[in-house]
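In: would you be able to build a 3D model of this:
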Amino acid sequence: MSAQTYAQPLPIYIGFDHRQAVSYNVLQFSIFRRSSKPVTIAPLVLPSLPITRQGLTPFTYSRFLVPWLNGFQGWALFLDTDYLCLADMAELFALCDDRYAAMVSKNEKRFEWASMILFNCGHPANRVLTPDYIEDPQRCRFPHTMDWLPNELVGDLPREWNHLVGYDPPRNDAKLVHYTQGMPVFEETSGSEYSDHWKLEHQAANQTRGWVELMGHSVHAGATADGRKVAKLHPQSVVR
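Out: Sure thing, here's the model as predicted:
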């Protein structure tokens, strides 16, 4: 197990795609409301990063910047945007093993290994992952196969931490659900496994209680002649 003690928030980086921002919003909400420890969640927004290289998504290559973004220190997690978290991220970080430079779920679809990566950012083997290296297709050719690392430096995580909907056999104990063929928000994938879980999370992430409950007892509230609570921005309605 890792000798590192997590006194600081757990650093999590999520690929961001402006074409489907709803996926990022639901994922980050599902993470922080289940975590028993503080987390920092950073979206990898390509225009704000020191590379321009992209593929099917804007974060196809920016994921490999995580060790550099984390100052080549500690452990940090990368996730594709199309996940749902159903467990405590502290449980995942507890699996960090300093023998490895990176840890992934080595499922049968090797092209999906890099969709969730626990990076040992301080490991010397990850020092190659600089912006210049990642931007160069001649040097950084097949990073999604973890080709910058020897096999013995890539650890294996339990399959429930990267359950591939539509590829892996169905299971009821997935901790990170990966809608790799498309989130349930799309008509084409609306009936997929764990689709109801995603839709409930989306609803929870975009709800709010009423104004009276949240603000009715604050200094920003006034009352009408019949005692109703109203915002002071409507002075004509407030009894002075």
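In: all contacts plus neighbour counts: C-alpha atoms, from now on.
Out: Will do.
In: in contact with residue 176, which residues?
Out: By C-alpha atoms under 8 Å, 6 or more residues apart in numbering, the contact list for residue 176 reads 83, 84, 85, 86, 87, 160, 161, 162, 163.
In: try it again with 10 Å
Out: 27, 31, 79, 83-89, 92, 116, 159-164 (C-alpha atoms under 10 Å, 6 or more residues apart in numbering).
In: measure it to residue 158 for me?
Out: Per C-alpha to C-alpha, to the nearest Å, residue 176 is found 11 Å from residue 158.
In: so who does residue 127 touch?
Out: Remark: with contacts taken as C-alpha under 10 Å, 6+ apart, residue 127 is in contact with 67, 68, 72, 121.
In: that one should be in a helix, yeah?
Out: Yes - remark: residue 127 belongs to a helix, assigned using DSSP: H, G, I helix; E, B strand; the rest coil.
In: ok, residue 117 - how many residues close by?
Out: 25 (other C-alpha atoms under 10 Å).
In: and for residue 70?
Out: Residue 70: 18 surrounding residues under other C-alpha under 10 Å.
In: against residue 49, how distant is it?
Out: 13 Å.
In: and the helices in this protein?
Out: 21-32, 66-69, 89-93, 131-135, 195-205, 211-215 (DSSP state H).
In: just name the most buried of these.
Out: helix 66-69 (a mean of 22; mean count of other C-alpha atoms under 10 Å).
In: who touches it?
Out: 11-14, 44, 49, 63, 72-78, 117-123, 126-131.
In: please provide the structure for the following sequence as well, for comparison with the first:
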Amino acid sequence: MGSIDGIKNVDAEKPFKVFVGYDSHEDIAYQVCRYSLLKRSSIPVEVIPIKQSELREKKLYWRVRENVESTEFSFTRFLTPYLVNYEGWAVFVDCDVLYLGDVKELRDLADDKYALMCVHHDYTPKQNEKMDGKVQTVYPRKNWSSMVLYNCAHPKNRVLTPELVSSQTGAYLHRFQWLDDEDIGSVSFVWNFLVGHNEVVDSDPATHPKAIHYTLGGPWFDDWKDCHFGDLWTAEMEEYKKEHEKAQAQ
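Out: Got it, this is the predicted structure:
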């Protein structure tokens, strides 16, 4: 296995795997997320949708869906290390994200001393509802699991089996309770920039988002067409559709 800047578990010869949470009610969000990520990546990337229906068909996921699950990938996201056979590094990200930066920069932050790395948000949503009227839940480490850079080869992540993900509580999974605090590395909020929470300081490039997360709802919902940064997503969506139509015509 190759190494990058001393990172043992990153193989530069293989495409970097990015798993995107897929919800059948938000297909266009997934398509735009994928398009924006591939468009700006300077390295080979394999984008893989995590589809609950497919995991159920393969007997890799069987928990009964609860009302608190706002998306179809609320829990399936934690199968990321299992899906790469606990090898190397991989990313999980929610589908309601628009990439403005090169995912290579995120990959290069990987540090083998951590089991995973993410943005350590201090986030308490003000609204009681999100997206298309779904209930907004509040819990410690909220939104930490919405973008995770997983060290899939880390021994502690081997507990993330289909059996555990299908049975453990939301608190255990979303708060990363299979890990100790020192196992959880931190990356800048610009890689999971929460619309309505994080702020841009024009004079400070370190605050300019590299991945915009429309966590409360994005322009693909009628009620959120005018949300902050919504124009960027809409422009990307129109570009994606033109490229898709061009490819279909060939």
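In: now the contacts of helix 66-69 of the first structure: which count as buried?
Out: 11-14, 44, 63, 72, 74-78, 117-123, 126, 129-131 (16 or more other C-alpha atoms under 10 Å).
In: in strands, which of those residues fall?
Out: Here DSSP state E is the test, and those give 11-14, 44, 75-78, 117-120 as lying in strands.
In: can you tell me which of those residues lies closest to residue 186 of the first structure?
Out: Distance to residue 186 of the first structure, by C-alpha to C-alpha, is smallest for residue 14 among these, at 20.4 Å.
In: let me see the contact set for the aligned partner of that closest one in the second structure.
Out: By TM-score structural alignment, residue 14 of the first structure lines up with residue 20 in the second structure. Residues in contact with residue 20 of the second structure (C-alpha under 10 Å, 6+ apart) are 30-31, 33-34, 47-51, 73, 77, 80, 91-97, 146-147.
In: any chance of the helices of the first structure in a markdown table, with distance to residue 154 of the first structure too?
Out: Output for those, formatted as a markdown table (distance: least, C-alpha to C-alpha, whole Å):
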| stretch | distance to residue 154 of the first structure |
| --- | --- |
| helix 21-32 | 24 |
| helix 66-69 | 15 |
| helix 89-93 | 15 |
| helix 131-135 | 19 |
| helix 195-205 | 30 |
| helix 211-215 | 48 |
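In: out of those helices, which gets nearest to residue 111 of the first structure?
Out: helix 131-135 (17.5 Å).
In: report the mean deviation for that closest one after fitting onto the second structure.
Out: With the two structures superposed, helix 131-135 of the first structure lies on average 0.5 Å from its match in the second structure, counting by mean C-alpha distance after the TM-score superposition for the first structure.
In: which bit of the second structure covers that helix?
Out: The alignment of helix 131-135 of the first structure onto the second structure (TM-score structural alignment) covers residues 162-166.
In: ok, the aligned residue in the first structure for residue 197 of the second structure - contacts?
Out: Applying TM-score structural alignment, one finds that residue 197 of the second structure aligns to residue 167 in the first structure. Residues in contact with residue 167 of the first structure (C-alpha under 10 Å, 6+ apart) are 107, 108, 109, 179, 180, 181.
In: please produce a ChimeraX select command covering the buried subset of these.
Out: Burial among the contacts of residue 167 of the first structure is assessed by 16+ other C-alpha under 10 Å; the matching ChimeraX selection reads:
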select :107,179,180
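In: format the contacts of residue 167 of the first structure as TSV; extra columns: distance to residue 202 of the first structure.
Out: Listed next are the contacts of residue 167 of the first structure as TSV, based on distance: C-alpha to C-alpha, whole Å:
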residue	distance to residue 202 of the first structure
107	27
108	29
109	27
179	14
180	17
181	18
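In: related to what we said a few turns ago, list residues touching both of residue 176 and residue 158 of the first structure?
Out: Counting by C-alpha under 10 Å, 6+ apart, the residues touching both residue 176 of the first structure and residue 158 are residue 92.
In: from residue 96 of the first structure, how far off is the closest residue to residue 98 of the first structure other than its chain neighbours?
Out: Spatial nearest neighbour of residue 98 of the first structure, excluding adjacent residues (C-alpha to C-alpha, 6 or more residues apart in numbering): residue 2 at 5.0 Å. From residue 2 of the first structure over to residue 96 of the first structure the distance is 5 Å, taken as C-alpha to C-alpha.
In: what sits in contact with each of these two?
Out: 75, 120.
In: of the two, who's got more company?
Out: residue 96 (23 against 15).
In: thought that one was touching residue 10?
Out: No - Residue 96 of the first structure lies out of contact with residue 10 (C-alpha atoms under 10 Å); the separation is 11.8 Å.
In: any residues in contact with both of these two?
Out: The contact sets of residue 96 of the first structure and residue 10 overlap at 75, 76 (C-alpha under 10 Å, 6+ apart).
In: quick one: map residue 108 of the second structure onto the first structure.
Out: In the first structure, residue 108 of the second structure lands on residue 94 (TM-score structural alignment).
In: return the distance of its match relative to residue 37 of the first structure.
Out: The value you get for residue 94 of the first structure to residue 37 of the first structure, if C-alpha to C-alpha is used, is 11 Å.
In: pretty sure residue 159 of the first structure contacts residue 103?
Out: No - using C-alpha under 10 Å, residue 159 of the first structure is not in contact with residue 103, being 11.9 Å away.
In: the two: which is more packed in?
Out: Neighbour tally, residue 159 of the first structure and residue 103, criterion other C-alpha under 10 Å: the higher count belongs to residue 103, 24 against 17.
In: my guess is residue 173 of the second structure contacts residue 75, does it?
Out: Yes - using C-alpha under 10 Å, residue 173 of the second structure is in contact with residue 75, at 7.7 Å.
In: those two - which one has more neighbours?
Out: The neighbour comparison of residue 173 of the second structure against residue 75 (other C-alpha under 10 Å) goes to residue 75, with 23 against 19.
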